[in-house]
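Undergrad: Sequence and predicted structure below; questions after.
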Amino acid sequence: MIRDGQSPAAIDEGVRALRAGGLVAFPTETVYGLGADATSDAAVAGIFKAKGRPSNHPLIVHVAAGVKGTEALSRFAQPLPPFAQKLVLAFWPGPLTLIVTRQPGVAAAAAGGEDTIGLRCPAHPVAQALLAACAEQGVPGVAGPSANRFGRVSPTTAQHVQQEFGDELLVIDGGPCEVGIESTIVDCSRGAPVLLRPGAITRTQIEAACGEALRDKHELAAPDPRASGTLEAHYAPSAKLRLMDAKAMQTGLDVLGPYAAHIAVWSRSVLKSRSQHILQRRMPDDAAAAAQQLFAVLRAFDAEGVKLIWVETPPAGPEWEGVRDRLQRAAAA
C-alpha cells in the first residue's frame, strides 16, 4: 500500500509500524529503503527475511538531522575521529554513509555482527520527517537497505518497491529519487578514510572536506569491514548485462542485422540497427543524470522482457565512478 509522503498521516502510520516492529519502505535521495527499528534485532531480522539477504551482510542505519541525529551518533557509534566529524559537517544530510566503530551492545543485528556500523543522515525531506518523528517516539535510527530483493536492481520510485513486495508492505511515496544510486560509503573505523563504495559524492569532494587523502584499502593491515552493496555481483537486472564500448556495440548490431531481437541498448553514442526489435535508449552525457536514470532504465528493460542488455561503458572521469561501479557489479552477476 502506497501512502503520500507529504501527508502527516502517512508519517504517523510509518512511525506506528516501525515502533511495532514492522517494516516500512521510505524514500531517500539515493534509492528507496526498506526500514525497521535499528535497535530491535527482531525487527531487523524481518528485513533480512523479506529481502532474502544474508544476515551477516550489514545494513545502513539512517538517523535524523540536528540534535536528534547527534544523539543517535552517540547511541550507535563510539566517538568519531576528527576526519569523520568533518565529513559529517560537510555532507550530512546527504548521500554519504560512514562506517564507524559501533557502541557495544547496540544494533548488533543491523551491523551484521560486525564491531562497526554504517550510519547515514539522508537529505530527502520525507525521510527526514519520518526519522525525526521516530526519534521523538523512541526509535533513534532506522535500518534501511534498498527496498528490493537481495542482489537485484534498486528501486527509485514507490511503484518499484510495490513491484518487489506487493501491496502488503507500507510504502511512503516521496517521488522519484533525485540521486538514483546508493550512497557513497567511507570507512572511518581504521584511522584513515577509505572509500568502500563510490557514489554521488566523489573522491575529490571527500578529500577536500576531510583534509586527508583517501587511502587504498590494500594499504591498511586490518581487513575491510563488511559494508552494504559491496559484493562483486550486485544491482543485477533479470536480463544479462554486458558493458561494451560503442564500436563493439555497433559491430554487434551490424552482425546481427535485421534478425537481432530481445536486446536492449543504453548508450551515449548514436547507434544504428537494421532490426525493428532492438530497444534503444540514450544514456545522458552528464554523469549525475545518468545515475538518476540508471536503475529505472534497467527495470524498464526487464519489464520489456529482453534477454540481453548492452550498456556503453561510461567515461573514465571521477564523476562517473559511481555509475561505473554499479554497472560493473550488475555485469558480474
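TA: All right, it came through fine. Not measured: the values here are computed from a predicted model.

Undergrad: From now on I want contacts and neighbour counts done on CA atoms only, so please keep to that.
TA: Noted.

Undergrad: so how far is L169 from G21?
TA: Taking C-alpha to C-alpha, to the nearest Å as the measure, G21 falls 13 Å from L169.

Undergrad: ok, now G46?
TA: 12 Å.

Undergrad: could you pull out the helices for this protein?
TA: Ranges of helices in the chain, per DSSP state H, are 8-19, 41-51, 66-76, 82-91, 125-136, 158-165, 203-210, 246-256, 287-303, 321-332.

Undergrad: Reformat the ones you listed as a markdown table; add mean neighbour count.
TA: Below are those laid out as a markdown table (neighbours: other C-alpha atoms under 10 Å):
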| stretch | mean neighbour count |
| --- | --- |
| helix 8-19 | 18 |
| helix 41-51 | 19 |
| helix 66-76 | 17 |
| helix 82-91 | 17 |
| helix 125-136 | 21 |
| helix 158-165 | 20 |
| helix 203-210 | 17 |
| helix 246-256 | 15 |
| helix 287-303 | 20 |
| helix 321-332 | 22 |
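
Undergrad: between those helices, which gets nearest to S238?
TA: In terms of C-alpha to C-alpha, the element of those nearest to S238 is helix 287-303, at 6.3 Å.

Undergrad: on contacts alone, who are the packing partners of the closest one?
TA: Where contact means 3 or more C-alpha pairs under 8 Å, 6 or more residues apart in numbering; DSSP states H and E, helix 287-303 is packed against helix 321-332.

Undergrad: close enough to count as contact, P155 and S146?
TA: Yes. Under the criterion of C-alpha atoms under 8 Å, P155 makes contact with S146 at 7.0 Å.

Undergrad: which residues are in contact with both of those two?
TA: 31-32 (C-alpha atoms under 8 Å, 6 or more residues apart in numbering).

Undergrad: need the strands for the stretch 151-300 of the chain, in chain order.
TA: For the stretch 151-300 of the chain, the strands defined by DSSP state E, counting those that start in this stretch occupy 170-173, 184-187, 194-197, 240-244, 263-267, 278-282.

Undergrad: Which one of those strands lies nearest to G105?
TA: Closest among those, using C-alpha to C-alpha: strand 184-187, at 20.6 Å.

Undergrad: List of residues touching the closest one?
TA: Residues from elsewhere that reach strand 184-187 (C-alpha under 8 Å, 6+ apart): 95-100, 193-202, 225.

Undergrad: contacting residues for the most far-flung residue of the chain relative to its centre?
TA: Distance from the C-alpha centroid of the chain peaks at P258, with 38.2 Å (C-alpha atoms, centre = their mean). Applying C-alpha under 8 Å, 6+ apart to P258 gives the contacts 273-276.

Undergrad: The structure to be compared is supplied as follows:
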Amino acid sequence: MVAGKRTKYLKIDPRVPELHKIRLAARILNRGGVVAFPTETVYGLGANALDARAVRRIFRAKGRPSDNPLIVHIASFRDVQDLVAYLPPRATLLMQRFWPGPLTLVLPRSEVIPDVVTAGLDTVGIRMPAHPVAQALIRAARLPIAAPSANISGRPSPTTGLHVLKDLRGKIDAVVDGGPATVGVESTVLDLTAPVPTILRPGGVTYEELASVLGEVAIDPAALGEQAEQPRAPGMKYKHYAPRGEVFVVTGEIERVTAKIRALVADWQRLGYRVAVLATQETAPAYEQEPRPDHLEILGSRSRPATIAANLFAALRNCDRHQADIILAEAIAEEGLGLAIMNRLRKSAANRIIHA
C-alpha cells in the first residue's frame, strides 16, 4: 500500500455477509494488500500468509517487532495439511472439539510458511475463526491469512471496526466492519510441540476446557506474568495491550480492593492526576461516593466473566479517550475466562500489581 492511500471502509452484515464486499476485500488480499477483518475474538489485520512481502506490510502498518510471530487463519480443516510438517493426533482431537473457535494450535511448520510469519521459529500458530465474515473472506481469497490484532503494536486490541480506523486509517488498504467482537480477548494459544501441551497465551478457550479433553495441560510462565525472552506466540511480551495511561492492578479480598482503590484515587487526584477505575457491577456503587474517580468503567459482572472479557479492551480505549493518567483495575479470580482477563490486565500494566 502507498503511504497515505485512502483506507476503504466496508460495512458488512455479519449474519449475511454481502458477497460483493467480501470479494472486494479478497481481491485486495490476492494483490498483496492488507485488510482488517472481524473475528469472534478481536479484529485481525490480515495478509496472504504465503507472501512474505505482503506479511511485512502488516508489521510496517502496526509498528510490530519482527520477533513477534503471527497466527495463520484458515477456513477449512483440510487447509492445515499444507501448512504443517506433521499433524499430531491430539491436534485433530482439539480441532474437532474447538474449531471453528478461539483456539490457536502451535504445530511444526511446513516449508511453505515464510520466516516472517513465524519470526524464524520452526513452529506456526494456526486457527479457524468462527466469525462468519472471517470465514467468508478466507474462502473468497482462497488463501491462508496471517493476522495479528489490527491495532498499533502494544496498544489495546480492537473489538470494533472503528477502533481499527482510529489506529490504522491511511496505513492499510481496507477495514471490513462486521460489528463488535463477541469474545473480546484473543484466542488461546496452545503449543502442541511441547512434551506437555502448553498454554502460551490464555484466551477464549479455557484451561479447564482443554484439560477436559487432553488431561494434562501446562501454562507457560509468561502467561502468568513472567517475561518471555523469545516470544513463541503473540501477546507474550512483558508489556502489551497498554493504553496511554499507566495501569495498576489491585488484588486481594474485594472489600479491601475497593477501599485501596478509593484511597489511591484520592492520593493521585491530590497530585493532579486524572484517575480512571475499571470496576464490576458488584463493586461500582463503592466508587459513587467521594473520592470519585474522574472516569469509571463498569466492565460487567464477576459472576459472568465473559461480559468482562468482551468489554475490557474497549474500556481501556475509553480511558484514553477520557485522558486518564492513571488506571486502577480490580483483579478477578484466575479461573475459567478469568485467567485470560488477568493475563491481559497484567500485560497492560507491565505487571504493576498492588496488593490490598
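TA: That came through, no problem. Everything numeric in this text was worked out from a predicted model, so none of it was measured.

Undergrad: TM-score them against each other, please.
TA: Overlay of the two chains. TM-score (TM-score structural alignment, normalised by the length of structure 1): 0.90; 320 aligned residues with a C-alpha RMSD of 2.0 Å.

Undergrad: ok, for the alignment partner in structure 2 of N56 of structure 1, nearest residue in space, not its chain neighbours?
TA: Aligning on TM-score structural alignment places N56 of structure 1 opposite D67 in structure 2. Excluding the flanking residues, the one nearest D67 of structure 2 by C-alpha to C-alpha, 6 or more residues apart in numbering is A119, at 5.0 Å.

Undergrad: Show me what that neighbour aligns to in structure 1.
TA: For A119 of structure 2, the aligned position in structure 1 is G112, judged by TM-score structural alignment.

Undergrad: Might one say that that match is in contact with V61?
TA: No. If you go by C-alpha under 8 Å, G112 of structure 1 and V61 don't touch, sitting 11.8 Å apart.

Undergrad: Looking at the two, which is more packed in?
TA: Set side by side, G112 of structure 1 and V61 show more neighbours around V61, with 28 against 19, by other C-alpha atoms under 10 Å.

Undergrad: Go ahead and confirm the more buried one touches G144.
TA: Yes. Applying C-alpha under 8 Å, one finds V61 of structure 1 in contact with G144, separated by 6.1 Å.

Undergrad: show me what contacts the match of N56 of structure 1?
TA: 119-120, 230-231.

Undergrad: ok, it to S348 of structure 2 distance?
TA: Counting by C-alpha to C-alpha - D67 of structure 2 and S348 of structure 2 are separated by 19 Å.

Undergrad: and if you look at R56 of structure 2?
TA: Separation of R56 of structure 2 from S348 of structure 2 (C-alpha to C-alpha): 25 Å.

Undergrad: T280 of structure 2 now?
TA: T280 of structure 2 is 18 Å from S348 of structure 2, where distance means C-alpha to C-alpha.

Undergrad: Show me what V24 of structure 1 lines up with in structure 2.
TA: Match for V24 of structure 1 (TM-score structural alignment): V35.

Undergrad: what does C188 of structure 1 give?
TA: Using TM-score structural alignment, C188 of structure 1 sits opposite L192 in structure 2.

Undergrad: That match contacts T198, correct?
TA: Yes. Taking contacts as C-alpha under 8 Å, L192 of structure 2 lies within contact range of T198: 6.9 Å.

Undergrad: what about the equivalent of D173 of structure 2 over in structure 1, how many neighbours?
TA: Matched to structure 1 by TM-score structural alignment, D173 of structure 2 sits across from L169. For L169 of structure 1, the count of nearby residues is 17 (other C-alpha under 10 Å).

Undergrad: corresponding residues in structure 2 for stretch 304-322 of structure 1?
TA: Under TM-score structural alignment, the match for stretch 304-322 of structure 1 is residues 322-340.

Undergrad: what comes up buried for that stretch?
TA: Of all the residues in stretch 322-340 of structure 2, those buried under the rule 16 or more other C-alpha atoms under 10 Å are 323-332, 336-340.

Undergrad: same check, this time on stretch 111-121 of structure 2
TA: So stretch 111-121 of structure 2, judged by 16+ other C-alpha under 10 Å, has buried residues 113-119, 121.

Undergrad: now swap in stretch 217-236 of structure 1 and tell me
TA: Neighbour-count burial for stretch 217-236 of structure 1 [16+ other C-alpha under 10 Å]: 217, 225-230, 233-236.

Undergrad: Buried ones among the contacts of P258 of structure 1?
TA: In these, the ones that pass as buried (16+ other C-alpha under 10 Å) are S273.

Undergrad: Could you point out the member of the contacts of P258 of structure 1 that lies closest to A50 of structure 1?
TA: Q276 (39.5 Å).

Undergrad: Spit out the contact partners of that closest one.
TA: Going by C-alpha under 8 Å, 6+ apart, Q276 of structure 1 touches P258.

Undergrad: Need the nearest residue in space to the equivalent of A136 of structure 2 over in structure 1, chain neighbours excluded.
TA: Matched by TM-score structural alignment, A136 of structure 2 corresponds to A129 in structure 1. In this structure, A129 of structure 1 finds its nearest non-sequential neighbour in I11, 7.1 Å apart by C-alpha to C-alpha, 6+ apart.

Undergrad: now for that neighbour: what does it line up with in structure 2?
TA: Aligned partner of I11 of structure 1 by TM-score structural alignment: I22.

Undergrad: how near is that match to P100 of structure 2?
TA: 19 Å.

Undergrad: would you turn the contacts of P258 of structure 1 into JSON lines with distance to E164 of structure 1?
TA: Formatted as JSON lines, the contacts of P258 of structure 1 follow (distance: C-alpha to C-alpha, whole Å):
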{"residue": "S273", "distance to E164 of structure 1": "33"}
{"residue": "R274", "distance to E164 of structure 1": "35"}
{"residue": "S275", "distance to E164 of structure 1": "32"}
{"residue": "Q276", "distance to E164 of structure 1": "31"}
